[in-house]
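> Structural data only, the sequence is not supplied:
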């Protein structure tokens, strides 16, 4: 009973905030998604990433193992789903990126913070940074058929990650006034990201729910198996193991839909995967959390 209460206390704020965004749109209120998203990825999330890395107290050896596990985890997903897409004859540009990349920022990051505290934030930020770097390069290449390295170099999240890693490596700290400012900016990232997820889901429409259901179940199963396997192989400590598993199992990111729409892939099919996998995560992520706590 205590475990169920603990899990509820962790996941309820995440889905309640997403529900606020969903309800806000359904009530007809204005929400400028492009402005809020730009504010988040340009200021709030980079500030959160930089401060979390700079202030993390995770031992260097554990952080290195976790980073390697996150990278290998993405490579494992890419390999498995590349083979699956080819064998099933699915459109690679449409399906491969959504199957690989999860919503590690908007959903995964807040969930890890509520579940594991400051230590969980440090690991979750590292996983988010790996996801962002790969999705801005390899992910764009999958959908657009061309490299996205120029876009990655212009992303504040990428530079915040690199700068935070340097500060962590050298043991540097920014002046207190600057740290406090960056912390304030970072504190608005989590509620902003969660509400934005609800808004984005409320605005999506799709006719591809049937296929989206079994693809979302497949994605969750493969992600759970690989997350558990790589967490064990790299001998991650309990918090790092839990963060890796949760982040691997996050639903399809809304950005996958935006990329599909922008580069003329099957955006309707991707929208279906975003919607179904997000609804599925309402039940799946608390269950996974109960397993790792």
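Received it, and whenever you're ready, just let me know what you need. Quick caveat: nothing in here was measured; it's all calculated off a predicted structure.
> alpha carbons only for contacts and neighbour counts from here, please
OK.
> OK, contacts around residue 222?
residue 77 (CA atoms under 8 Å, 6 or more residues apart in numbering).
> adding another structure so you can compare the two:
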């Protein structure tokens, strides 16, 4: 109960505030896009870079954590693809988007603030590693599979390079790469710059959570509930269960990195699933519903997991 009050309630409370602000039209119609841009291009990248620049590289690039978390993501991606094939006989693009909805958790906007609230600064390096894993596996592999059907004829190599380029130019993985490079090179950040980084980074968590609420406020569930329900079950229940079974073979599940990975596996579907569906005009209703349903039910599942791991 203490974990729910101290960690889950503030996190979901800020999301609710953003949702209500959107529903009550307190902010202008462009507020969602503007706040998302601020979080994606400024607040979170600055937080990621500042944290990693002051963290030893070996504390971030943990091969054991990388392998264990990757296995859980890949397994749920494959399971998501199979469910769409069985339920609607969808093609490769639809299957891939279901795989993304089933495996790509909201690790950036929700996961980083959650780990920061639950574990403090020690929770950030492993959290950022899960951001890298999720972006590379779900985005590169997922987009590549989508484009193999949607953009047929371009060839697998060109398709892979295009998907990899989309990840490489994303400010979040980019800031992580620069942060690791700064740490490896022993870069000393000047005090004024360090204070600017701390000030800007402090805005990341509340703004990211508020942006989730704003995003959800103008979405509705109209159809695609069967596949969305399956994606929600896989993302909220199966992925953390697999993580709990797989991770002990690689790392101590009771350690901070182990608990961070477990929490990251339990997060709801990222809004990127909707964005990609909209971009390719495939399974838009199903992915919209998956984001909404998984976020709503994650209030219960994430809170329960926080209690189970003993976070206070």
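Looks like it arrived, so ask away. Only a predicted model underlies this, so the values are computations on that prediction, with no experimental measurement involved.
> Got a TM-score for the two of them?
Here the TM-score for the pair of chains, by TM-score structural alignment, normalised by the length of structure 1, is 0.90; 290 aligned residues with a CA RMSD of 2.2 Å.
> Wait, a helix at residue 57 of structure 1?
No: Residue 57 of structure 1 is assigned coil when assessed by DSSP: H, G, I helix; E, B strand; the rest coil, not a helix.
> how close does the residue nearest to it when sequence neighbours are not counted sit to residue 52 of structure 1?
Nearest residue to residue 57 of structure 1 in three dimensions, chain neighbours excluded: residue 119, at 7.5 Å (CA to CA, 6 or more residues apart in numbering). In this view, residue 119 of structure 1 and residue 52 of structure 1 are 9 Å apart by CA to CA, to the nearest Å.
> which of the two has more neighbours?
residue 52 (25 against 18; other CA atoms under 10 Å).
> Identify the residues contacting whatever residue of structure 2 lines up with residue 202 of structure 1.
Matched by TM-score structural alignment, residue 202 of structure 1 corresponds to residue 217 in structure 2. By CA under 8 Å, 6+ apart, the contact set of residue 217 of structure 2 is 18-20, 22-23.
> Nearest to residue 128 of structure 2 among the residues you listed?
residue 18 (24.2 Å; CA to CA).
> burial measure for that closest one, as a count.
Residue 18 of structure 2: 27 surrounding residues under other CA under 10 Å.
> Let me see the contact set for it.
209-214, 217.
> Kindly state which residue of structure 1 is aligned to residue 119 of structure 2.
Residue 119 of structure 2 maps onto residue 116 in structure 1, by TM-score structural alignment.
> ok, that match touching residue 239?
Yes: using CA atoms under 8 Å, residue 116 of structure 1 is in contact with residue 239, at 6.6 Å.
> re earlier: ok, the contacts of residue 18 of structure 2 vs residue 156 of structure 2, which is closest?
residue 212 (33.9 Å).
> so how far is residue 168 of structure 2 from the closest one?
23 Å.
> out of the two, which sits in the busier spot?
Set residue 212 of structure 2 next to residue 168 and count neighbours by other CA under 10 Å: residue 212 wins out with 26 against 16.
> nearest spatial neighbour of residue 153 of structure 1, skipping sequence neighbours?
In space, residue 153 of structure 1 is closest to residue 159, 7.7 Å off (CA to CA, 6+ apart).
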